[in-house]
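Student: turn this into a structure:
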Amino acid sequence: METGTFRGFEVALHDPGIGLITFNQPDRLNGMTQGMKRDLVEVLTEAQMDDAVRVLVLTGSGKAFSAGDDISGRPLDGSTGKQLVPDIGRGHADPIGTYSALRAISQRLNTTVRDLDKLTIAAINGFAIQTGMSLALSCDFRIASEDARIGSGTLRFGLMPDEGGQYLLVQLLGVAKAMDFLMRNRIVTGREALELGLVHEAVPSGRLLDRALELARELAEGPQVAMRMLKRSIYNAAETSFAGALDDIAAKTAVTDHHPDAREGIAAFREKRKARFNGG
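Tutor: Sure, this is the predicted structure:
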């Protein structure tokens, strides 16, 4: 995975195989442009294909994770950031253009995150609104600062949670609570998000990144092949029958049972030591 400064974000790689993506436009609350989203998709695709990357952490700088789409029209600060993909038409000039732009650009960022085999952690440092909320909810783990602010807020403008937020909220909260959350334009703190079940942990803001990286190290040291297959089976189980889930996990177990990580795990248990999984 390429590291450095890109349009609207920075990428760093930490041992043992932790990719850290930091949105770096705090003056605009890390609002996202279409170009930034397409570059993020490219980086995420690189991470998927890079054996050196085991876990991804996404976070923001300043007061926001991401407060939504950047509609200011101003060019991104730090124009020296590398552009990974060429600019294309932004769409939205007419109904079919809006449909196309949502499906091909905005929604694709969230589907790319969800489709990664590698585990993802959203470290929600501040405002996570609309685009920011749906991106955070697309991640496998979410840790929020206690004073973060998380919500959709689109109805305030007569708009829709058009990047998949309604689906992700129904998955996490159920229909009744998702209805309340969206229809009443609720924006909750990190502590409230923990009570609702939107995030896994809420920590003091000064501890957020350290805690996210601590979790990332724990996950990165696990049996990567089994964990990636289990991740996919968990998401599949949410959308299939019991019989389908059983067949899915059996097919994946036929791979993982014969992987070197399984032999190492059994040997470590017998020898009463910590397993050293190779992640290959």
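Student: going forward, measure contacts and count neighbours with C-alpha atoms only.
Tutor: Will do.
Student: residue 122 falls within a strand, correct?
Tutor: Yes - looking at residue 122 with DSSP: H, G, I helix; E, B strand; the rest coil, it is inside a strand.
Student: check contacts around it.
Tutor: With contact taken as C-alpha atoms under 8 Å, 6 or more residues apart in numbering, residue 122 is in contact with 57-59, 136, 139-144, 212.
Student: most surrounded residue in those?
Tutor: residue 144 (35 neighbours; other C-alpha atoms under 10 Å).
Student: want to put them side by side, so please do this one too:
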Amino acid sequence: MAAPDPAETKKSLPPRQGRPMHMLAPSHRHAHRISASAGASRHSPRAPAGTRRIGTCGLRLFDCLPYPIRITPNGQAQAHPPACTLPPHTPASEAPMFPTGSFRGFDIRLEPPGIAVITFNQPERLNGLAQPIKRDLIEAITQAQMDDRVRVLLFTGSGRAFCAGDDITGRPLPGGPALVPDIFPGHREEIGTYKGLRVLSQSLNTAIRNLDKLTIAAINGVAIQSGLSLALACDFRIASTDARLGSATLRFGLLPDEGGHALLVQLFGVARAMDFLMRKRIVSGAEALELGLVHELCEPAELMDRAMALARELAEGPQVAMRLLKRSLYLAAESTWAQALEDIAARTAISDHHPDAREGVAAFRDRRTPRFNAWLEGR
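Tutor: The predicted structure follows:
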């Protein structure tokens, strides 16, 4: 018996309009979604012989797959993905290198196992930040986020300052290559000031806070105004006994415009943040520890050793789980109980099925130290 003409079969199908899917006969429910290879999109991978392609107009999950579906005799759909047509994942050893060296206003070096140390390098200006320097920092942070070599970012300063805020002297920019082209900063009128703050100044702290990777501020000296905001945007803060922290913008009749006030409210609550900002307080490292502004205090000679020890501890931990937990903690601070539970459940569904989780359980069972991050190291 001759096979039926596909064109005639198509004509005999009942119209779909007005007919609920469950009311169509089984053959009709599937036929309107199955096309011959000639009717498939020219942009889709060609179906191997013996398979039928599911169209994009159906209602089921496998309709969205970009590869052929085989319908088995019992009516089950089996996916047969072809060789991946996307560019393969580039191993970390072959990926473009995270920028290191001396740049305008800061130096970057990469220490094992994946610690990016960013040091503000203008001690004669107390490491003040001009707008072009902030844009370069945002670019460096963005590249760090996307580079698998980088696991932890550590910020510190040279000389007697961590960062004494914005450089408002108008002096020429320091030497060194730029990571991005300069743009006009605005500030000539109200709307220009607003745009400059949102696009440039606030974006730096937002970039730090939005990193999935963990961040540390090693506060070696003065950290005021935007320097304090930058430190508060980091996940961990270690201060030396030489540190001085505060936001004295009201001394100049200015506002703490880069988000530090919001970060202080999260740490202190409104009443204590009000006292700290309105009274233009600048506190010592010991006072900062007592207030909860920093997590740890040490002698100046020990600062970088302590900060690097913490960075190594964080870098050697299970990176996927730690990054998911970081995001969930910040979200929990702004969520209801129900939202926080929903979020951590969704993230746990990811981390529980990651190789690091299997390694952690196996190491516990075998009574050995786990070796996390094989996916990063090519093991």
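Student: for the two chains, what TM-score is obtained?
Tutor: Superposed pair, TM-score by TM-score structural alignment, normalised by the length of structure 1: 0.98. Supporting alignment: 278 aligned residues with a C-alpha RMSD of 0.7 Å.
Student: sorry, back to before: out of the contacts of residue 122 of structure 1, which sit inside helices?
Tutor: Taking DSSP state H as the definition of helices, those contribute 136, 212.
Student: from the contacts of residue 122 of structure 1, which land in strands?
Tutor: In this view, these that belong to strands under DSSP state E are 57-59, 141-144.
Student: of those residues, closest to residue 31 of structure 1?
Tutor: Nearest to residue 31 of structure 1 among these: residue 59, at 12.8 Å, using C-alpha to C-alpha.
Student: residue in structure 2 paired with the closest one?
Tutor: Aligned by TM-score structural alignment, residue 59 of structure 1 pairs with residue 156 of structure 2.
Student: tell me how far residue 210 of structure 1 lies from residue 63 of structure 1.
Tutor: 17 Å (C-alpha to C-alpha, to the nearest Å).
Student: higher neighbour count, those two?
Tutor: Each of residue 210 of structure 1 and residue 63 has its neighbours counted (other C-alpha under 10 Å); residue 63 has more, 19 against 12.
Student: residues touching the more buried one, list them.
Tutor: 26, 29, 125-127.
Student: shouldn't residue 124 of structure 2 be within a strand?
Tutor: No - looking at residue 124 of structure 2 with three-state DSSP, it is helix, so not inside a strand.
Student: where's it relative to residue 264 of structure 2, distance?
Tutor: 28 Å.
Student: ok, these two, which is more surrounded?
Tutor: Ranked by neighbour count (other C-alpha under 10 Å), residue 124 of structure 2 and residue 264 place residue 264 first, with 20 against 11.
Student: neighbours around residue 126 of structure 2, how many?
Tutor: 23.
Student: got the contact list for the aligned residue in structure 1 for it?
Tutor: In structure 1, residue 126 of structure 2 lines up with residue 29, judged by TM-score structural alignment. Shown in contact with residue 29 of structure 1 (C-alpha under 8 Å, 6+ apart): 62-67, 127.
Student: how about the helices in structure 2?
Tutor: 6-12, 26-31, 131-146, 190-196, 202-210, 226-233, 260-268, 270-278, 285-291, 303-315, 319-332, 337-351, 355-366, 374-377.
Student: measure residue 198 of structure 1 to residue 122 of structure 1 for me?
Tutor: When residue 198 of structure 1 is compared with residue 122 of structure 1 (using C-alpha to C-alpha), they lie 11 Å apart.
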